[in-house]
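In: Next input, structure requested:
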Amino acid sequence: MAYESGALNAALAAAVGSDPDLVAELRGAFIESAARQIDLLGRARCDANWHFAALRLKSLAASFGVQGIVDLADQALEGAPGDPVVLRELAAAMRDFGEIPAADL
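Out: Have a look, this model is predicted:
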């Protein structure tokens, strides 16, 4: 999903222009927030917690124009809490951003 990082960068550049510091700050905020929701998905043991974290992840990704994460969040919404396939794919997608160590997801 190497295109995900590019899609995020393009969306940020379109929103804030050529301010590299602001782009970096917003990119970091997206990555931190997405990683937090993925962590909550990984720890969810009931349908409500899983569903809530997946919805938040979907909304976050949609607001930043990261369609691949939106699609994975939709898969999570259709799946059961702790779905290892979805969690593995989300972790791989986030590693594509190059700033999330594999051990953190």
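In: CA only for contacts and neighbour counts going forward, please
Out: OK.
In: C-terminal to the helix or strand that contains Leu72, which secondary structure element comes first?
Out: Under the criterion of DSSP states H and E, Leu72 resides in helix 67-78. Using DSSP H and E, the helix or strand that follows helix 67-78 towards the C-terminus is helix 84-95.
In: for comparison, sequence B:
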Amino acid sequence: MAYDNGALDATLAAAAGDNPALLGELRAAFLESATRQLDLLKRARCDGNWNVAAMRLKGLAASFHAEELLAAADKALNAAPGEPMAIREIEGVINRFTRTVRP
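Out: Coordinates of the predicted model:
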């Protein structure tokens, strides 16, 4: 599947306007938050912690129109805590986004 972060880029650009520094800060904040939620998801050992981390990740993805991350977080919500496939899918999405952000 090809990775298309067009909706995410458009959302960030709309929020930042003509301010490239703000655009960079928004990208960094998005990535930091997604990475933090992924870490919490990896460490979750019960349904409650797993669901909270997945819901936060899903909310973040929805807020920034990151469609692929939204779908991956939704899959995690339906998976058992610690499900390796769910974690790998979210990691892959975040890694692809990270590669597109670097100059």
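In: Report the TM-score for the pair.
Out: Scored against TM-score structural alignment, normalised by the length of structure 2, the superposed chains reach a TM-score of 0.89; 98 aligned residues with a Cα RMSD of 1.2 Å.
In: average distance between the helix holding Leu72 of structure 1 and structure 2?
Out: Following the fit onto structure 2, the mean deviation recorded for helix 67-78 of structure 1 is 0.7 Å by mean Cα distance after the TM-score superposition for structure 1.
In: And that helix, what does it pack against?
Out: Taking 3 or more Cα pairs under 8 Å, 6 or more residues apart in numbering; DSSP states H and E as contact, the helices and strands that helix 67-78 of structure 1 lies on are helix 47-63, helix 84-95.
In: hmm, 10 Å instead?
Out: Applying 3 or more Cα pairs under 10 Å, 6 or more residues apart in numbering; DSSP states H and E, one finds that helix 67-78 of structure 1 contacts helix 2-16, helix 20-43, helix 47-63, helix 84-95.
In: next one: that helix to chain centre, how far?
Out: When distances are taken as Cα atoms, centre = their mean, to the nearest Å, helix 67-78 of structure 1 is centred 9 Å away from the chain's centroid.
In: which residues sit in contact with the most centrally placed residue in structure 1?
Out: The centroid of structure 1 falls nearest to Ala34 when counting by Cα atoms, centre = their mean (3.9 Å). Contacts for Ala34 of structure 1 (Cα atoms under 10 Å, 6 or more residues apart in numbering) come out as Gly28, Leu40, Ala53, Arg56, Leu57, Lys58, Leu60, Ala61, Ile69, Leu90, Met94.
In: list the contacts for the fifth one?
Out: Each residue near Leu57 of structure 1 by Cα under 10 Å, 6+ apart is listed here: 33-38, 40-41, 51, 63, 69-70, 72-74, 76.
In: before we move on, what about Leu70 of structure 2?
Out: Residues in contact with Leu70 of structure 2 (Cα under 10 Å, 6+ apart) are 54-55, 57-64, 76, 90, 93.
In: Next up, the contacts around the closest residue to Val93 of structure 2 other than its chain neighbours.
Out: Distance criterion Cα to Cα, 6 or more residues apart in numbering; nearest residue to Val93 of structure 2, sequence neighbours excluded, is Leu69 at 6.1 Å. Applying Cα under 10 Å, 6+ apart, we find Leu69 of structure 2 in contact with 5, 34, 57-62, 75, 89-94, 97.
In: Asp47 of structure 2: which of these is nearest?
Out: Closest approach between the contacts of Leu69 of structure 2 and Asp47 of structure 2, by Cα to Cα: Lys75, at 14.1 Å.
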